[in-house]
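>>> sequence unknown, structure follows:
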């Protein structure tokens, strides 16, 4: 699990990358790595998100878009913001990816 904050959606992340990481830790107990704030959609998307969008045909439409990548680095699929972390389809996809050998 990796976090990539962005101010792309409703300007909801105006703070610095450190402020965002601190907020996520203090408010939600986030313990996974948080990267620097970046553009994740549109023509100015950073290289990672441009590659993820190209691989899946899906771009983030709002915060908390999820991309699933296997152990070898292959992009498997994506899940939109509406899919909660505990959603059975997401959990099943993660478990399946974790059970595959490299």
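On my side now, so go ahead. Everything quoted here is computed from the prediction, not taken from an experiment. Numbers count the residues shown, from 1 in each chain.
>>> switch to C-alpha atoms for all contacts and neighbour counts from now on
Noted.
>>> and residue 32, how many residues sit next to it?
12 (other Cα atoms under 10 Å).
>>> Please read the previous query as pertaining to residue 59.
If we define neighbours as other Cα under 10 Å, then residue 59 has 22 of them.
>>> Does it touch residue 45 like I think?
No: in this structure, residue 59 is not within contact of residue 45 by Cα atoms under 8 Å, at 9.7 Å.
>>> Using the three-state scheme, assign residue 5.
coil (DSSP: H, G, I helix; E, B strand; the rest coil).
>>> alright, now check it against this:
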């Protein structure tokens, strides 16, 4: 199954596939959390969506696996993201990114080595997601082309270059 064919519900529970959520465009997939020290990255993610939104989709995938930093309901997550950061990009249902309950989207993503982990893990090897706000650049055909660690900000030149590379 292609990454884009993977079923994943929208934050409101509406069934979808990842491809439907991305609108068939290249995407930046990010596991997000509302109560993390890295949560201010929402601002840069929203800026990327505003800058590239006609050719790229930023997708937030809420996750509560790291320090219980995304404990809210879907409604609470939506309200926080909208009111605090003006988030306009799509959010999915809350997912697990590691372990036995790892969502099928992440089963495919974690095989990608890191382009840069921002010094968070000091490794570039594929494997489990390290923390909230790990970023995956996905081409329009569903291929994973780059992975960036939590401390690498969405507006980092390497992330922007990877995104522009899939935009052609």
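All right, it came through fine. From a predicted model like this one, the values you see are computed outputs, not experimental measurements.
>>> check contacts around the residue most central in space within structure 1.
Centroid check for structure 1 by Cα atoms, centre = their mean gives residue 66 as the closest residue, at 4.3 Å. Contact analysis of residue 66 of structure 1 by Cα atoms under 8 Å, 6 or more residues apart in numbering lists 78-81.
>>> mind checking what it lines up with in structure 2?
Structural alignment (TM-score structural alignment) places residue 66 of structure 1 against residue 135 in structure 2.
>>> for residue 46 of structure 1, same thing?
Match for residue 46 of structure 1 (TM-score structural alignment): residue 103.
>>> ok, now residue 24 of structure 1?
So, by TM-score structural alignment, residue 24 of structure 1 is matched to residue 81.
>>> I'd assumed its match was in a helix, is it?
Yes: counting by three-state DSSP, residue 81 of structure 2 is part of a helix.
>>> In this structure it contacts residue 90, no?
No: here residue 81 of structure 2 lies out of contact with residue 90, judged by Cα under 8 Å, at a distance of 10.6 Å.
>>> Of the contacts of residue 66 of structure 1, which qualify as buried by neighbour count?
By neighbour count, with 16 or more other Cα atoms under 10 Å, the contacts of residue 66 of structure 1 hold 78-80 as buried.
>>> Among these, name the ones in strands.
Of these, the ones assigned to strands by DSSP state E are 78-79.
>>> Okay, helices next: where are they in structure 1?
Using DSSP state H, the helices of structure 1 run over residues 17-28, 47-56, 88-99.
>>> Export those as CSV, with columns for mean neighbour count.
Listed next are the helices of structure 1 as CSV, based on neighbours: other Cα atoms under 10 Å:
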stretch, mean neighbour count
helix 17-28, 14
helix 47-56, 16
helix 88-99, 13
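>>> Out of those, which is closest to residue 1 of structure 1?
Closest to residue 1 of structure 1 of the helices of structure 1, according to Cα to Cα: helix 88-99, at 10.6 Å.
>>> can you list the residues that contact that closest one?
Contacts of helix 88-99 of structure 1 (Cα under 8 Å, 6+ apart): 68, 70-71, 79, 83, 85.
>>> Return a PyMOL selection command for the buried portion of those.
Selection of the buried residues among the contacts of helix 88-99 of structure 1 in PyMOL, burial being defined by 16+ other Cα under 10 Å:
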select buried, resi 68+70+79
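>>> tell me which of the contacts of helix 88-99 of structure 1 is nearest to residue 28 of structure 1?
Using Cα to Cα, residue 85 comes nearest to residue 28 of structure 1 of those, at 13.0 Å.
>>> what ranges do the strands span in structure 2?
Using DSSP E, strands in structure 2 cover 27-32, 57-62, 135-138, 144-148.
>>> Please report how far residue 151 of structure 2 lies from residue 76 of structure 2.
25 Å (Cα to Cα, to the nearest Å).
>>> try residue 138 of structure 2
28 Å.
>>> Fine by me, we can end here.
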